[in-house]
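Q: need the 3D shape of this:
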Amino acid sequence: MADANARISDIVGSNDVVLFMKGTPLFPQCGFSSRAVAILDHCGVGYESVDVLQDMEIRQGIKAYSDWPTIPQLYVKGEFVGGSDIMMEMFEAGEMQALMDEKQVAKAS
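A: This next block holds a predicted model:
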């Protein structure tokens, strides 16, 4: 698990926005991941995605890393933001875009 933690730390630390999800942004493998992708796409920010279905160590490790039991999980500038429901609440309240602006996240290219 230490190896998974180190890999997750590296991914989170080297990208402004990271979405740990089931599937890929083009082919999400669950509704929650699909919703998370739609929110990030609507915000127009660049982000890295990690398909937890391709790596069981990451799939289990991310839950321990964040102390959060579900996937997807969003990290912005190294900080855990939450899962799909929290992302949706923040988006509907205008807080997701505000967070991206406040953290000066680069727009998608």
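Q: hey, let's count contacts and neighbours off CA atoms from now on
A: Fine.
Q: residues making contact with the strand or helix carrying residue 50?
A: Per DSSP states H and E, residue 50 falls inside strand 48-51. Identification of contacts with strand 48-51 by C-alpha atoms under 8 Å, 6 or more residues apart in numbering yields 15, 17-25.
Q: for it, buried residues please.
A: Going by neighbour count (16 or more other C-alpha atoms under 10 Å), the buried part of strand 48-51 is 48-51.
Q: dump those to TSV, plus distance to residue 5.
A: Shown next, in TSV, are the buried residues of strand 48-51 (distance: C-alpha to C-alpha, whole Å):
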residue	distance to residue 5
48	17
49	17
50	14
51	16
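Q: let's compare: structure for the following, please.
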Amino acid sequence: MSDPVQEQIDQVVKNNDVVLFMKGTPDFPQCGFSQRVAGILSGYGVPFAAVNVLLSEEVRQGIKTYADWPTIPQLYIKADFVGGCDIVTEMHENGELEELLAPLKKEA
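A: Here you go, the predicted structure:
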């Protein structure tokens, strides 16, 4: 990769077990889809990094290129692209998301 934005995104994805690229922040989401995915993740008690794509047009466009996925939010677990709101919601409802996140839960 020679694009600095793609390199920056790649580092964030690889250096965090769970990363959500979203519009806004988990505490102040700026769209309903981002709010839904952040809420789902918060319910699992797994720490996750959140990247507010509204702070940088380069990151906002770059993340779409990175995953070859046209929409935001985008969820990554262990550097693997999981999907957007519809996919995350479906995985949450059928138990697949819990299976992916279970090994990452911090012991209380």
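Q: work out the TM-score between the chains.
A: Once superposed, chain against chain, the TM-score is 0.94 (TM-score structural alignment, normalised by the length of the second structure); 107 aligned residues with a C-alpha RMSD of 1.5 Å.
Q: before we move on, back to that, average gap between the strand holding residue 50 of the first structure and the second structure?
A: Strand 48-51 of the first structure, aligned to the second structure and superposed, deviates on average by 0.2 Å (mean C-alpha distance after the TM-score superposition for the first structure).
Q: for the residue most central in space within the first structure, give its distance to residue 90 of the first structure.
A: Taking C-alpha atoms, centre = their mean, the centroid of the first structure lies closest to residue 19, which sits 2.1 Å from it. According to C-alpha to C-alpha, to the nearest Å, residue 19 of the first structure and residue 90 of the first structure sit 15 Å apart.
Q: and residue 33 of the first structure, by the same measure?
A: For residue 33 of the first structure, the distance to residue 90 of the first structure - C-alpha to C-alpha - is 16 Å.
Q: who has more neighbours out of the two?
A: residue 33 (24 against 18; other C-alpha atoms under 10 Å).
Q: so the more buried one belongs to a strand, correct?
A: No: read with DSSP: H, G, I helix; E, B strand; the rest coil, residue 33 of the first structure is helix and lies in no strand.
Q: close enough to count as contact, it and residue 72?
A: Yes: if you go by C-alpha atoms under 8 Å, residue 33 of the first structure and residue 72 touch, sitting 5.6 Å apart.
Q: between these two, what contacts are shared?
A: In contact with both residue 33 of the first structure and residue 72: 21-22, 84, using C-alpha under 8 Å, 6+ apart.
Q: make a markdown table out of those residues and add neighbour count and secondary structure.
A: Formatted as a markdown table, these follow (neighbours: other C-alpha atoms under 10 Å; DSSP: H, G, I helix; E, B strand; the rest coil):
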| residue | neighbour count | secondary structure |
| --- | --- | --- |
| 21 | 28 | strand |
| 22 | 24 | coil |
| 84 | 23 | helix |
